Structures are given as structure tokens and as C-alpha cells.
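Peer 1: quick one, structure for this:
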Amino acid sequence: MAALTDNIFFCSFSFLVLLICTVLFIVKSFSVQLVNSETKHRTPPNPPALPIIGHLHLVGSVIPKTFQNLARLYGPLMQLRLGASTTLIVSNAQVAGEVFKTHELNFCNRPEYGSSDYDNYKGSSFINAPYGPYWRFMKKLCVTQLLSTFQLGRFTHVREQETKSLLDFLVQCSREAKACDLSPKFTALTNNIICRIAMSTTCDADQIHRVVRECLELGAKLSLGDVLGPLAKFDLFGYGKKLAKVMSEFDRMLEMITKEHEEKLDHKCSEVEEREDMMDILLQVYRDPNAEMKLKRNDLKAFFLEILLASTDTTSVALQWAMAEIINHPRVLKKLREEMDSIVGSRRLVKESDVPNLPYLQAVVKEVLRLHPSAPFVLRQSSEDCNINGYVLKGQTRTIVNVYAIMRDPQGWTNPEEFMPERFLDGDGTDQNLMQMKGQDLRYVPFGSGRRGCPGAALALTVIQPTVAALVQCFDWKVKGGSKVDTTEGSGFSMGLAKPLVCYPITRLDDLLSV
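Peer 2: This next block holds a predicted model:
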């Protein structure tokens, strides 16, 4: 009887242990599956949203700074819903590395925005072209011909002439003790340079810039209109019709300039051989039956519109910030002068060829572009689902890399909010290796990074560096209405100065600048 009781107890105990083990195994398996499921569908954090408008109520007038502040609360990868549009925001170098390097091919495309529906050259864009044969061909053409070092060198005299014209104007202001708003003068300088090296014209430069500026403003309004979702197609505010009209005007102007170039090519004019601007090069490719890629006429026109959109105002804004920071930092101004007096002297005007021998000038421009990138956002769109920073991103997700925030990140920079050109010179510890602008070190990406980095970086620098050098070499500067420039950042995407840069130029080298 005792043996039977012991046997029953043993069986009961064994069954209970087996049952407990089974339950624990099931619970554990279910927990693992649940964790895996949550990890698999884990999405980036986002702030509390409101119905319909999403996170629009959180967006201030200085958009890159708004995104930077939100990233401090919600992390370097966050998701924002701006009305009907959902966008991912990347705000530090580590996550940017996953976009630009680890998953570069998956993020080689740019998103399309509402303005493309009213673009006369839709399907011909180089900047927004899908990553494929056409984009690769145009990028190769830019690197090897259109924006190559050799091609830029052919137009050194153009940049020198336009810079001298600006200096002459400032000398006259100095003689008359007149204040000058530098902002429009910088815009005219860059616009004239781009028009001359792109299509050898200044006769229509002002009109071209007006049309390009209107295209930029209307395109931005239509792109922001994407927050309306399907309603954006109805063009409720009429921006689409206005953009189509302005683009038609640009098309007529460009067609006239193109025909003039074609006539000279037909007559094999010696001027073409000496000049061979961007339009000459593209027309030769356009007419070549054996070209690697057959270009359409709209492809040519789209390229010129985009190079004007991408370079004129951005370079002008960089020049404004450069002079604002230099004027506000007398120590920097003094060091620049000492360097130029040592290398260039006071008997001749500084030239582009001097720039490689002026490391502090280069450091100043690099620091300006770090604190005030003319293009504070890099836009990308994923092609397929992928995992970024531990989160799953779906294909076709719009992604904004906030380079403004990345280049002010305290984890990557010493005293990131301070203007310190010395950080780009040897011997400054953590920042000393950031000597290149090609986006290899992802703490410093003023021109983007990877395959779709800006191909016009060299062009921008050949305008910015010698111009800043000449303005520092030839003039002292007095700010109208105060001792310092107001460096409040303006609204919108470009983040130029909120207020005009109005100064009194005071000539330093009269003999050098005699008119």
C-alpha cells in the first residue's frame, strides 16, 4: 500500500514538473516571438501628434533648428508627420553614416515633391533623377567636363572680372561714405559668374535670376503643399499655375541663348574653341550620334535651371555669413590679414592661385560652412525596407538628413556653437582631421556625401574663398547701426541672415583699388 502511494505521488509530481516546464517553455517562446515581432516592426520615435496636422504645430520658422531641438528630445532618428506627409529626420553623424554609407545604394534616390507636377522639364532633372543610367551619365559628365578642375580653370578670368567689379563698386561707396547692402551685391556677383561660365552671357543675367528666384520660391511653396496630401493636386493657392508660367518664361530665354550657341557651333567659330562653356559642351554631347547617352533638349534646359537654382543663392548666402562672422570676430579678421600680408603682400590683389597657400582663409570658409550650411538638409528616399539605428524603415520613405544639426553636434565637435576656424588647422585635437570637404568624415557634410554629394562643391569654393580674401584684404568694415552684425537666422530652408548685411566699406589699399 505504501509502495502504491509512493508511486502515485511520484507520477503526480513528475506530471506537475512536466506541466510547469511546458508552461514556462510556451511562455518563453511566446515572449521571444513577441519581442522579435516588436523588434521587427519597431518604428522610430516621434513627438505626440495632433489629428490631421500631425506635428506641424511643432515646426518653427527656422526649420533646421526646429528639427535639431526635437532631435535632442526624441533622438537622432525620429519620425515626423507633417500633415499628410511622413518624413524621417536624421540628426547625427552615426545615423547619417548608415544612410550615406551602410545603406547608400538603398538611399540613392531623392523624393519627388508637389512642384514636380508643374515642372516643364519633368523627367529630365539631374538633381532629382532616379539612380540609374541617366543620372550616372550626367554625374560623370559633371565630374569629367562640366565642373572639372580644368573647366573651372578656363573661367578664372571671369571670376576675377566679376570680383573686381564688386570691389570697384565698394570703393565708390567708400569714397562717398555710403553704406552698402552686401546681400544683393553678393547675389549679383554669383549670378553673373554662373551665367558666364554656364552660357557666356550677362545680358540676361538679371532677368534670368529673377525668373530662377521665382521658380525657387514657388517650388518651395508647392513642396510644402505636400502636407495637404491629395488636396495638393487641386492647386488651391494657384502656385502651380504661377510656376508653370514662370518656367515657360525661363524656357523662352534659354531657347534663345541655346540657338545662339548652336549658330556658333555650326560655323565652327573660333570663339567657341576659346570659350567652350557648359552649354557648348552639352550641345556637343546632344548632337553626338555616338554619345553614351542620347540627351533630349529638355535635359539640357533642366540642367541649366538646376545649376542656377543650386548655386546662385546658396553661394551668395555663404558669402553673407562669411563676412558677418569675420566682422563680428576681429581676432579672425586680424589673423586673415596677417596671413595675406605675409603671402600676398599689399602690392597686388589676391588671386585664386593664392588660395592653396592661405590655410587660415580655407579654415575660415570651412568653419562658415559648418555653422551655416547653405543647404542645411540632404534629401533621400529609401528604395526598399531596411534597418537603420535599430528601427525598421519601409521602402519609399522620405528621409531628411539635417546636416545643420550634425555639424553642431556636441558629440562630434568641441564648442560646436562657437566660430573657431582653428579647429580645421593641424594641432587642434579632435577636429584636426576634418581637412576635406568630400563628405568622408560624416561630422562635416556641407556638400552632402556619397554618390549623390553635390558635384558643384569646387565651383562654390572657387567663388567663396577668393571673394572673401579680396574683401578682407581691401577693406575695413563698419556695421551700420551697431558694432556687430545681427546674426539672427532667417526663416525657410536656406537659413540666410534674417536682416540685410549693411556695412560701410573703408578702403585700405587706395593704390591697389584705384578706379
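
Peer 1: contacts, neighbours, all on C-alpha from now
Peer 2: Noted.

Peer 1: following element in sequence after the helix or strand encompassing G219, please.
Peer 2: When elements are defined using DSSP states H and E, G219 is found to belong to helix 205-224. Tracing the chain C-terminally past helix 205-224 and defining elements by DSSP H and E, one meets helix 239-266 next.

Peer 1: next, the second sequence, to be compared with the first:
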Amino acid sequence: MRKFSALHLLSPKRSRSFQPIRDEEIARMVKMIRDGAATDSNIVNLSKVLMTLISSIIFRITFGRRYDGEEDMSYKFHWLLAETQANIVSFLFADYFPLIGRLVDRLNGAWARLDKSFNETDAFYQQFIDENLHVSGASSVKDCSILDILLQMQKESSDITFDHVKAILMNVIVAATDTSVAAIVWAMTLLIKNPESMKKVQQEVRDLAQKKGFVDEDNIQKLIYLKAVVKEAMRLHPPAPLLHRETTAKCVISGYNIGAKTCVFVNSYAIGRDPECWENPDEFLPERFINSTIDFRGHDFELIPFGAGRRMCPGISMGAITTEQVLANLLYSFNWELPPGTNREDMDMDTLPGLTAHKKNHLCLVPKII
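Peer 2: Modelled structure (predicted):
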């Protein structure tokens, strides 16, 4: 199923087919900021704005429609997203004490919460599957949503069940939404704390886009310094700081005997700040990636925000271009300032615990129309 997803759902070619959705949603976000807060120099909660934006993009890519005007749908979508993440990282006694752990989990309410979350999520996906199956004249595979592609493949292969379809939908939504939001928020935070880098990247973006009014996907490939900023932000604050794998055979690492089928956690956060790999590892220096071959595509193990090897994130193409394009348009459209009474030195850099490393306190900034 992972190989199927990488080839048919999340390939670079498929990611490019979703470009109109990204362009439209990003343009809507910029207009909303310009018509609202930027006109009166009001404070914008950028963390919330970006969560709404990325959720809208992923929802449209996955299900083929927006949830505008459907408050119940929007609330349910965000509730399921938060609840799924909470269950993934929650402690269950059954994971460590199989014989009696499930009984303990039932007594303390953990199993009931997990069961409710599963049933709600299953019903949510089933609703869209049923709607899709009753729609006649489906669009071509080239232009359709991820759900359209999954259901078409399900019809053609007896090996793919509706449970497989729901599982992939969950993986796409959970993995794509929070990580992209965290990456953009951390990049903006680091740029605000480093005004020289902010000035350089804005100059690059504006010189390239000039009076177009929008930074499209074709422009992104020419923004060398912007890409360096994204890499540096992911080095310092990888959205998923802990990657877990299972050993396939017994091995010895640094004198330690590691048995087969051992769960191994790879700390990408610590690797990104290792002084043996990086000069001045705690400083934000995008210039280190200029004229450097180091990339996050999985070949350079000192920078692995998407993982590496055969089990690296299959959505890397979609995640990277979404992060870069959203960040480019925020920098192109507005000058960003801290709220009155705050300064760069006082900005907190604390991280929330969880599967995705979000900034603990929301990033609130004042946009200025250029």
C-alpha cells in the first residue's frame, strides 16, 4: 500500500496536478489577510491562519471539494485530526503489558477514547466514500481527487479493500496537515528573529515575481535563498523530530547488540544540531545551504526531516512545494512585524510535545501591505 501511494497518489507528477488547488487556496489566504488585518495593521494569528489554509488544501486534494459554509464538517475534520494525533502519541498499557494492559486501558478510559475516535473517523471517511460511489460520470484520473483514485483502484483490484482506502485517507490527512503548518510557522518565526535573512529572502522573492501579484510553482524553482531558508528551518525544527523504525536483523552499533525487530527511534532534531555535522549548529544560517549539495531528499543523513531510505515520507514532493509556495507568498505580499510592545529577543522558541513539533505559543504578527 505504501508503494501504491508513492506511485499513484503522492508522486511529483500527481503533486503538480494539484497545483491549481494550491494556487487558489493560497490566493484566498493572501486576500483575506490583505482585506482584513493588513488594512488596519491588526494582529494576525498566523498559526491559525496557516492551519486553516493547509487543512483546506489537503481537504480539497483528498475529497475534491471545499467545506465552506459547512461548520459541522469543518469542526469534525479538525476534531478528528487533533484526536487522531492525540491517540497516536498517547500511552497505552497494552503496548507494554499485553496480558493485563488492555484491562487497565479499559478501566482508565483510554480504550473508550480510542474506540470512539476510531468509530467517528471510520464514519467520517465512509460518508465521503458513499457520496463518491453514488456520483455518476466521475472525472478522469488526471484531474480527480485522492479519494477518486483510491476508489477507482479499489474497483480494479481485489487486493484493495475499503479499510485500505480509509487507512490511506487517514495517513494523507494526518501526515500532511500538521507537518506543513509546523514547518511554515517555524520558518516565519526564525525569519522574524533574524531580520537580515528576512530582508534577503523577501528581496529575492520580490525581484523574481516583481508585479505578478503572486508567486507560482514555476517561480519557486528559481528561489535559491528561499529554499535554503526552508532547509535551515527544517534542520533546526524538523516537523517530526522523532522517526521510528524496526530493525530487520540483529546488528551491533557502537558496541551495543541490537536485536532483530527492535523499535529504534532516530532523533532528527539532535542530528540537525550535531556540532560534528554542522558548524555553529544552533544559529540560523541559510547561507550554509547556498552552493551546497546537502538536501532533505534522504541521501544526506545529517538532514532528514522527511526520513531516509525506502521508508522515508512518500509525500515529500507535495510537502516541500506546499511549504515553499505558502512561505514565498507570505513574504512577497506583506512586510511582517511583531505586535507593539514585543521584540525579537523575547520571542519564545518552546515546542509543544506531540507527534508533530508545533511552536508552543501561536505566532502572532502584524502584516503591512507593501
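
Peer 1: now the TM-score, please.
Peer 2: TM-score of the superposed chains, computed with TM-score structural alignment, normalised by the length of the second structure, equals 0.91; 359 aligned residues with a C-alpha RMSD of 1.9 Å.

Peer 1: on that earlier part again, in the helix holding G219 of the first structure, what counts as buried?
Peer 2: Using 16 or more other C-alpha atoms under 10 Å as the test for burial, helix 205-224 of the first structure gives 205, 208-209, 211-216, 218-224.

Peer 1: among the residues you listed, which one lies nearest to K242 of the first structure?
Peer 2: L218 (7.5 Å; C-alpha to C-alpha).

Peer 1: the closest one reaches A244, doesn't it?
Peer 2: No - at 9.7 Å, L218 of the first structure and A244 do not qualify as touching, with contact defined as C-alpha atoms under 8 Å.

Peer 1: with the first structure superposed, average distance for the longest helix belonging to the second structure?
Peer 2: Taking DSSP state H as the criterion, the second structure has its longest helix at helix 162-193. Superposed on the first structure, helix 162-193 of the second structure shows a mean distance of 0.8 Å to its aligned residues (mean C-alpha distance after the TM-score superposition for the first structure).

Peer 1: where in the first structure does whichever helix or strand comes after that helix fall?
Peer 2: Next helix or strand after helix 162-193 of the second structure toward the C-terminus (DSSP H and E): helix 195-209. The aligned range for helix 195-209 of the second structure in the first structure is 330-344, by TM-score structural alignment.

Peer 1: which residues touch the alignment partner in the first structure of M153 of the second structure?
Peer 2: In the first structure, the residue equivalent to M153 of the second structure is V285, according to TM-score structural alignment. Applying C-alpha atoms under 8 Å, 6 or more residues apart in numbering, we find V285 of the first structure in contact with 291, 294-295.

Peer 1: mapped onto the second structure, which of the residues you listed hold?
Peer 2: With the contact criterion set to both residues aligned by TM-score structural alignment, their matches' C-alpha atoms under 8 Å, these that also touch in the second structure are 291, 295.

Peer 1: report the buried members of the contacts of V285 of the first structure.
Peer 2: If we count by 16+ other C-alpha under 10 Å, the contacts of V285 of the first structure have these buried: L295.

Peer 1: from the contacts of V285 of the first structure, which land in helices?
Peer 2: Under the assignment DSSP H, those contribute nothing to helices.

Peer 1: is the residue nearest to N328 of the first structure when sequence neighbours are not counted part of a helix or strand, or is it coil?
Peer 2: Sequence neighbours aside, K484 is the residue nearest to N328 of the first structure in space, at 5.4 Å (criterion: C-alpha to C-alpha, 6 or more residues apart in numbering). Following DSSP: H, G, I helix; E, B strand; the rest coil, K484 of the first structure is assigned to coil.

Peer 1: pretty sure K484 of the first structure sits against I327.
Peer 2: Yes - under the criterion of C-alpha under 8 Å, K484 of the first structure makes contact with I327 at 7.1 Å.

Peer 1: quick one, helices of the stretch 1-150 of the first structure?
Peer 2: Here the stretch 1-150 of the first structure has its helices, by DSSP state H, counting those that start in this stretch, at 2-40, 63-74, 93-97, 133-141, 149-153.

Peer 1: R81 of the first structure is nearest to which of the ones you listed?
Peer 2: Once those are compared by C-alpha to C-alpha, helix 63-74 is nearest, at 12.4 Å.

Peer 1: in the second structure, which residues correspond to the closest one?
Peer 2: The counterpart of helix 63-74 of the first structure in the second structure, using TM-score structural alignment, is absent.

Peer 1: show me how far that helix is from its chain's centre.
Peer 2: What separates the centre of helix 63-74 of the first structure from the centre of its chain is 18 Å, taken as C-alpha atoms, centre = their mean, to the nearest Å.

Peer 1: what helices or strands is that helix leaning on?
Peer 2: Counting by 3 or more C-alpha pairs under 8 Å, 6 or more residues apart in numbering; DSSP states H and E, the packing neighbours recorded for helix 63-74 of the first structure are strand 398-402, helix 403-406.

Peer 1: for those, which one ends up most surrounded?
Peer 2: Mean neighbour count (mean count of other C-alpha atoms under 10 Å) peaks for helix 403-406 among these, with a mean of 29.

Peer 1: that one vs the second structure, average distance?
Peer 2: Helix 403-406 of the first structure sits 0.7 Å off on average (mean C-alpha distance after the TM-score superposition for the first structure).

Peer 1: list the contacts of that helix.
Peer 2: By C-alpha under 8 Å, 6+ apart, the residues outside helix 403-406 of the first structure that reach it are 64-65, 67-68, 91-93, 370-373, 376-378, 412, 443-446, 448.

Peer 1: give me that answer again for 7 Å
Peer 2: Residues outside helix 403-406 of the first structure that contact it (C-alpha atoms under 7 Å, 6 or more residues apart in numbering): 64, 68, 91-93, 373, 376-378, 443, 445-446.
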